[in-house]
Structure formats: structure tokens, C-alpha cells
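Enquirer: generate a structure from the sequence data that follows.
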Amino acid sequence: MEKLKILFAVVLSLGTASATSLGVVHTEGGSVQGQNIRLGLFRSVDVFKGIPFAAKPGTLEKPKPHPGWDGILKATKFAQRCLQISMLQTSTFGSEDCLYLNIWVPHGRHVSSNLPAMIWFYGGGFMVGGSMGPNFLNNYLYSGQEIADQGNVIVVSVGYRVGTLGFLSTGDSGLPGNYGLWDQHSAIAWVHRNIHSFGGDPNNITLFGESAGGASVSYQTLTPHNKGLFKRAISQSGVAFCPWALSRNPHKVTLEVAEKVGCPIDDRMVACLKSTDAATLAMAAPKIKQGSPDSPAVKNLLLSPVVDGDFLPDQPSNLFHNSADIDYLAGVNDMDGHLFTSKDIPSFNDENQETPIEDVKRLLAAYTKENGQAGFEIAFAEYSSNWGPTPSQDTIKRTAVDIGTDSMFLVPTQTSIFLHAAYATSGRTYSYLLSEPSLLARPGKPYHDWVGADHADDLQYVFGKPFTTPKAYGDRHRDLSGYMIAYWTNFARTGNPNEGNMKVPVTWPEFTRTGQQFLNINAKMNESSIEKEMRLRFVRLWTSTLPSLSSYGVTDAE
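Expert: This is a model prediction of the structure:
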């Protein structure tokens, strides 16, 4: 009899375990119902896909509130991506009606309440991208399930406009631009107003994103429009200072687009562009040309945010007072530049071909163009200072990667971290470098064996792919993924990556202007993973020495 009672109790508890779900959730637009996925005994996650956070946007206009719906919205299918060019740049796909978000809510024995919420912004150079990311063995790269389940946080992923539809601008009030950033802001505000109904804490929201998504996060901390809407932010391999993340001559690009779609380039241009078919506009984006040493591909990303006097009232460097109360965690991959540099220099990945020093010089000259011949010479002396009389091919190629990594990602990120720490009042600052060797750098793989963490390598670890697709990874990758999820979700919970629900391998110190400490993240971490003054020589080169030279080669530096 006693055994029967126990069995009955177990069966009952199993029944209640599977019933741990939010069910129908009431939002400002109407009711929604997602899907409940069982992950184990007393563990499940509610997934809501395709909830609208704004109405279908007008072409080249700010987003507007969604009118709402009747009945219960079945939130079980991802919405389409925002209309964009295909990877081959020969067609478009996606929809104008794309301002939707997806939500993952984890549950234990009881339905969750008051959980931290993390909002994800995808990368794609402000030109492409989607909130599901590529499909990974039937498992979307940006699925929030693993982060939500392991870290006990709510994960939200968001669609925002890209390319011409997201960032075309005349540089004045005619077409102010930044439509994609307004979409993101609109999603943040929606989450702040509605996340309580999903078991989230509206006063504990963290933004996170990678590449253009990391730069987007950076912009969202700098705009005055988000006051009080979120508490913390994480930028992975992208900040507002990245040279590809701010358009300095938007009007020129808009004139080119207008000519392509047959609009007059006079005072009728804006009205004509706004009435042009959206797919035609998307197709008219400037082509991303194949890079070369003289014209690195990343310099062809011509559609990006602008200083518009509204979303960004001033240059990013003058807006850090707006982020004074926001906890900020930012970093880069140690070879973020590899993906780009290896394509800019044709001989780079060919084992049978040598990369000429001349190509590295041409690449550096392209990145230091504004600093004139004197700038190039000073920079080349710095980058080749450890070469010796006959540098090896590996040394030459690694230098080329360093040039790309430093100028496009590392130095801008360090600048951002430094300014955040300088202006912070209650906000804390954390800096990292991911140095896990690339999975493509093993024998029989296409990369050189010295390649570290390439651009976008962090994504698989943050989103827990070594757990969801275990055959593709080893134990060290699961360790690393566990560490990153722990640091990221602890930070989202408490503002301190070391404190929260998850154990971490090493205590990560705050970044201060005097100590400049950072965490070197990889699968084998110990006390020596805490380092300081990340590539300080090169940070100084790009932020102080080079800008102090005028382009005429006249130097003001000592």
C-alpha cells in the first residue's frame, strides 16, 4: 500500500511537472499562446514565436504601435526576416512586415516569475540578418532555449530593419535614417511594458548582441530615448566606434540609390524614395564588393547608423553620460579580423602561395588612409617591430589579421569600455578577450593552425550549441559554453558576472581606468586568465598617435 502511495505521488508530480507553463498570456496587443517544451523532470521552457511589437512599418519611417488583435494569437512560428538582399546580392527575400519578437521562458517546479530578461540583437553589418540566425542541424543558431534553461533567464530575440530600408539617410531631417535602431528601441520599450506577463522583471532587462548587433547595443546605451528601459548591456565584437558602424557620408549613398531606382535627385527625391517598391529599394543597396588589400571589404559597408540629431543627438563620444547608470560588459575575439583579412588578401588561405609583405602594407595603408603617409609609416613600424630581418609567412599573415582586428574591432571596443568607465556613476564595466582556437584551425580544416577566435566564433558558445548539437563539439567546447552562459546570465541577473545562479571558473574583475583589467576567456581558464591593458601599445597607436597626425603628413605628435 505504501509503495502504491509513493507511486501515485510520483505520477501526480510528473503530471504537475508537465503542466508548468504560462498558458495563455495577456499582452497589450491581445492574448498569445506559445509552445511548452519539456526538457527534463521539473524543467520546461515556454517558447513564443512571432509576437508583433510594432505595426508593419511604412517605408523609411519610424515604427508605430501595433493595433492589436482579437482572439488568441498562436505564437508558434517565427516571423519572416526583414526584407533584405540575399548573400549573393542577386535577389531579395523577407518581408516588410517584420517587427516581431520571440521569447523563451524557463520553468522549474513552478511557473517562473520575476526573472531577468535578455534581449538579443543579431549581427549582419546592418545589411542582413534575422532573429533566428542560420539553421544549425535543425536548431536555429539564435535559439534562446539553452541560455534560458541553464541561466534561468528569459531570452527575447528581435527583428529590426536592415539595408536601405533600415538605414538609408539624407543626413538631414528629410530622411533622418536609423529606422533599424528605432525598431530596436520600440522592441525594448515593448519588453519593458509587457515582460511582467511572461514572468519577467521589467526593471532587470539586459541587451546583448554581436557585430552590428553589438554596435546596436552600444547605440541603445547612448541614446537619450531609452532612459529607464533597461539596466545592463553586452556588446560582442561591435560598438558604436567601429569604423563600419557609423555612416559619415549618408547623403552620397542615398543619391546613388535614388539614381538606381529612377528617382529625381532634387527636392522630390525623398517622396519618390518613400513611394518606391520596398523590394526595389532593398535591391538598390550599394553592393558589398569583394575586398582587396587596397579596399578592405568592411569599408564597403555603407549603410549604417548616422548622427541624426534625434536618436543620436551628437557624436557617440559625446553621449556617454546617457550610459552612466548602465552596467556594461564588452569584448572581442582575439582574431575578429581574420574573417575579413583572409578575404581581402587573395593569397592568404592558399598553402601553396606566399603572402607578399607588400599586400600587408597595402592593407595597412587602406586602414590608415586618413592619417597620410606619415601615419602609415608610424603604424607599419609598430606592426613590424618584432619581425626581424626575415619574417616567416605565419608572422606576416598574423600581422595582417592583427591590423584588421585592431582597427575594426579591438581598439574601438577598448575605447568604448574606457569611456563607459570614465562616465559611469553606478554602472559597472567589464572587458573580455575570447581566445579559444577556431574549430576550423584543426588538421584537415581550411584555416591555418594558429587561428584563434574568428569573428562570430563566440555565438555558438553563448547560445549553447555544444550542448544542443553535441556531436559537432568536444568536452572543452561544452566547458567554454557553460562558462560563457554563466558569466553572461549572472551579469544579467546581478550586474556582476561572478554573482548569480551559476558557478564561474575565475573571478572576473571590473575594468577601471587605472587597472584596465580584462578576462581572457577560453576553455582552459585559471588565475592567469586575468590580464590587463589589452594591446595597449596598439590602442594608443590608433586612438592617440594616428589621429594627432594631419593627413598632410605634418605631425603634431612628439
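Enquirer: for the rest of this, base every contact and every neighbour count on C-alpha atoms.
Expert: OK.
Enquirer: where do the strands sit along the stretch 101-250 of the chain?
Expert: 115-121, 154-158, 200-210, 232-236 (DSSP state E, counting those that start in this stretch).
Enquirer: before we go on, could you also do this sequence so I can check it against the first one:
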Amino acid sequence: MVRISIPQGILTGGEVKTDSGFEYYEFLGVPYAKPPIGELRFKIPQPPETWEDERDAATAKKNNVATQFDIKTCNIIGSEDCLYLNVYTPKSLLDNTLPVMVYIHGGSFSSGNGIIKSEIGPDYLVENNVVLVTINYRLGIFGFLSLDIPEVAGNMGLKDIVKALEWVNINIGYFNGDSNNVTVFGNDAGAACIEYLLWSTTTKQLFHKAILQSGSILNSWSLNRKPMELLQMLLKNLNYEGDINKKREIYDYLMSLSTKELILANTKAFPDEDSKKLSFGFVPIIENNYNNNESFLTGDPIKMIKEGKFNRIPLIKGFCSKEASLRNMLGNNSVKDLSETKMFNEYVPNNFNDEKCNDIIRKVYFDNDLEHDYEKAIDFLSDLDFISGIWISAKLMAKFGVPLHVYEFSYVGDINMSQIFKLNVNGAGHCDDRSYIFSSQINKLVGFNESDKIMIQIMTEFWTNFAKYSKPLSTSDLSISWPLFSEESPAYLSINKKLEIKFDYETEKMTIFQDIFKK
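Expert: Model prediction:
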């Protein structure tokens, strides 16, 4: 047991030893805000409460993950009382101030958590002498509903993340962390959240570097431009009979419903205009400014990135080679359908989905090669859903001199989630890189080979050295120096069994998406 006193009260944490013998302290399920329950449902997060007795932080409660529908068990799990985080700090260096890494989990803004250690274990990272913080934030309807009124303005989940970063800024020194050297990192929706944080004036002093894995605000699934249409869909699922224009009556109605009723309605509230486009329902929106100092995002993020209105800090941005494995994971038949129909225009934005577009994409991706239809469909949907947005975002940021490193992760090992769950992709699937950054129960159950161990070492050295020095260095492979990405030299690191520097990712394919983006 180890005790730490912070302004909220005394925490009692645990002492842990990794498989390699490295020792660290852990403080689990620490509240960073007041529980957003009762009258605080849909509201901005409030400062955390204090406690008088010692608080047990040796375990995290599974019920304190954010309320969500678990697709693995088809059950509703978690609670609205979910604003908690974990802190891990090396034991051997307790007298030194260490770099801090704050992880923002992915899960399409509707699932995932930051407190269940068996899923996102700290061992690989803390062994490199950093302080690690992993956080929860509100998801789905509770995190991203908007009624376009001050009481439910939207983006509550993003505001939770800001509150967690404020907690880190105030408290991380008690855990031997350096509040002036904070790196945020995340995958999928977590990466998109980080990019949103870059545009916000409220976060400028709260973090100093960022790593964005498999997500960008330029991915169409990361922003809902029609929140009122989604609200109408939700109310229809709830059989609401009131006037849909009377927002405060709707607010009172939603406040009267149970967590379960809202989550079940949430699972059915997805834009049905075209099911072939990747969409996750309740996600970030552009808010109205109510002049109450509570707004997070009031400008168009695409316009802001073009104008350079963002915090220009050192960044790593990257993607996995076969991101479209996510569609297979979600039980989506679109990969198979596209490989058979080759109707690409059904998947792209409506203002670009004519027959001419279809001919261009078919020529670039298939080029009369009819033997690898499935692989070509995977490549196109990977580019459409993830890679093009990440790449174009990198190019736009590079125009403004951002210190930026870009990577493609294509390594296939025994602990790739796409391999474990047999997602039928020939390469690294969506967020497969995460398996080599976080320890987990699945990693231990599956076991990993010597090549996987080397990849864990390479990835964690890149990530933690970036947190320490603003440069992704690896002592495991001294033959490679990861160059900066720039407009003139769009270099990226290909991470596979062999590390390799490449330039200008898939130029002809990315040109198609740049044209789509311009429209």
C-alpha cells in the first residue's frame, strides 16, 4: 500500500511489479469531477468533491466505466457516474519529476473505457519511466447529445476530457509527474478528440505534445453536422409525442428517463440516409455560443485547420495499413459488398457520388485487376474512413510549421487484434498498434513471440521518448532516424518487421480524397 495526499483527500494505492520485475505504484478509479448524475446529466463537468477518510484507490470499479451498450455481450454496462481516471507512476524514481502521458481511449465515441486495467494495462509504458494517466469520459447520448440550448449544448464528453486535463495539471505533481511536460495520446475517437483539443483555447496550457493514432477531425465519422436530425431520430425511437420544436420540454422529458431507456434509444439513433457511410450517431458537433464560457467548439474545425487556428505543438500522427477491418469488426458487410459491386460512389459524400467519380476510383484502385477484389475494397475503405483524413490533416498542419512525425503501422504479429478476432485482413487492422503499447489480459492469454516483444520495445520507446524529448527515438533500431514530415518532404515511417522511411503515401489515391475534401 502507498498513500498520497492530494487536495481532494488521501488516496491509498497499490504496489505492482511487472513481469520483468519493474515496480510501480497505481491509483485506480480516482474521481476528477463530480459525478454527472441527477441534475448534472448533460451538464458540463463540475469540480471533484473532497473526502474525509482515506479513499481506496487500489481497485477500479467496473460499474464506473461510462454507460454503453457492450457489443461483445449485448448488455448495457457501466454507469452515468463515470468521471474517473487511473494514475501509474514508477516506484524506483519517486524522487524525480517524470514526463506525463495521458491516454484518451477510442471506441467510436460510444464505447471503451480508461480505467479497466486488464484492457489497457500500463506495464509497457511505465517501464520506460513515465507517469501514465488513463481517463474515462461520457459517451454516446450522455456525452454528445445536443438540444441546441444552454442546458444541453453538446460535446459534454470533450468537456470531460478538458476537466481531466485540468485535474492532471493541478495534481500530477503529487504523483511525481511534470505538469509542464504532458503528452496526450489516443486512438480512433480518442485521436479525433485530441485534434479537437488542439483547436480549443481552453486547453493551450494543459498539454504540450500529442500522439494521434487512427483518427482525425477530417474523418467524416468524427463530426455530426446535423444534430437536430439525430435528435428527431432519437425521439422517434422513444415514441415521444410532444412538440419537437419545444426544446426545454424535450429536455425535461429526457431528464425523466432512466439510463437504460436512453441507451437503448441511443443504439438505434444512427443516420439512415446511407448505411454504407461509416457513422457512429452521437459524436462531436459545432456548438452555438451562448456567452456563458461553457462552449468548447463553436467554429468549423475544417475551416480552422485550413486557417492554422490551432495549437502548434509537436505531434505524431499515424494509421494502420488495413483500417477497414473496423467495418468487419462491427459486422458490416460493406467490404464484401463493395468488392462485388464496385460502386464506390455509394460510399463517398453525396456531393461527389456521381458516375464520373465511380470511374475514377475504380480505375485507381482496381486498374482492371479482378483477382484481388476484396483486398482492393479493404484498401479503398481504409483510405476513405481513416487514412485520407489523417494524411490530409498532416499536410494542412505541416503548412504552418508544426513539428510533425507521421507513421504507417503494418506489422502483423500474434497480438494484433485483427488476427486474434480473425477479421480477414492482410495487414495491420484498425488500432492494431495499440496492442504493442498497452499490456492487456488478451496479450497474456494469446502470448507473443520474440518478434512481438521487439515491436513492443520499439513502439513504447518511440512513444515515451517523444514524451520525454519531443522526438520519437528508438534504441532498439539505431539504423533508423524518423524524419519530420513537411510540405516539401512528406516523409513517414513504415513500421513493420523492418522499419523503413517512405515518402508521399499513395499519391494517386490521396489525390482523389483531396478533391473530395475540397468539395
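Enquirer: coming back round to it: so can I have JSON lines of the strands of the stretch 101-250 of the first structure showing distance to Asp267 of the first structure and mean neighbour count?
Expert: Below are the strands of the stretch 101-250 of the first structure laid out as JSON lines (distance: least, C-alpha to C-alpha, whole Å; neighbours: other C-alpha atoms under 10 Å):
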{"stretch": "strand 115-121", "distance to Asp267 of the first structure": "35", "mean neighbour count": "27"}
{"stretch": "strand 154-158", "distance to Asp267 of the first structure": "35", "mean neighbour count": "28"}
{"stretch": "strand 200-210", "distance to Asp267 of the first structure": "38", "mean neighbour count": "24"}
{"stretch": "strand 232-236", "distance to Asp267 of the first structure": "39", "mean neighbour count": "28"}
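Enquirer: reformat those strands as a markdown table; add distance to Tyr140 of the first structure.
Expert: Below are those laid out as a markdown table (distance: least, C-alpha to C-alpha, whole Å):
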| stretch | distance to Tyr140 of the first structure |
| --- | --- |
| strand 115-121 | 14 |
| strand 154-158 | 12 |
| strand 200-210 | 16 |
| strand 232-236 | 19 |
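Enquirer: which of those sits closest to Leu410 of the first structure?
Expert: Counting by C-alpha to C-alpha, Leu410 of the first structure lies closest to strand 232-236 out of those; the figure is 10.5 Å.
Enquirer: now the closest one on the second structure. Mean distance?
Expert: Per the superposition on the second structure, strand 232-236 of the first structure and its aligned residues are separated by 0.7 Å on average (mean C-alpha distance after the TM-score superposition for the first structure).
Enquirer: what range does that strand cover in the second structure?
Expert: Matched against the second structure by TM-score structural alignment, strand 232-236 of the first structure falls on residues 209-213.
Enquirer: on that earlier part again, of all the strands of the stretch 101-250 of the first structure, which one is nearest Gly50 of the first structure?
Expert: Across the strands of the stretch 101-250 of the first structure, closest to Gly50 of the first structure is strand 154-158 (C-alpha to C-alpha), at 9.3 Å.
Enquirer: centre of the chain to the closest one, how far?
Expert: From the chain centre to the centre of strand 154-158 of the first structure is a distance of 13 Å (C-alpha atoms, centre = their mean, to the nearest Å).
Enquirer: cool, stretch 387-395 of the first structure as well?
Expert: Centroid separation for stretch 387-395 of the first structure versus its chain: 34 Å, with C-alpha atoms, centre = their mean.
Enquirer: gap between the two ends of that stretch?
Expert: 7 Å (C-alpha to C-alpha, to the nearest Å).
Enquirer: now do the contacts for the residue lying closest to Met417 of the second structure once chain neighbours are set aside.
Expert: Nearest residue to Met417 of the second structure, sequence neighbours excluded (C-alpha to C-alpha, 6 or more residues apart in numbering): Asp432, at 5.7 Å. For Asp432 of the second structure, the contacting residues are 320, 416-418, by C-alpha atoms under 8 Å, 6 or more residues apart in numbering.
Enquirer: which of these are conserved in the first structure?
Expert: Counting by both residues aligned by TM-score structural alignment, their matches' C-alpha atoms under 8 Å, the contacts of Asp432 of the second structure that remain in contact in the first structure are Cys320.
Enquirer: so of the contacts of Asp432 of the second structure, which ones are in strands?
Expert: Counting by DSSP state E, the contacts of Asp432 of the second structure place Cys320 in strands.
Enquirer: so what does Arg225 of the second structure match up with in the first structure?
Expert: Under TM-score structural alignment, Arg225 of the second structure pairs with Arg248 in the first structure.
Enquirer: cool, thanks, signing off.
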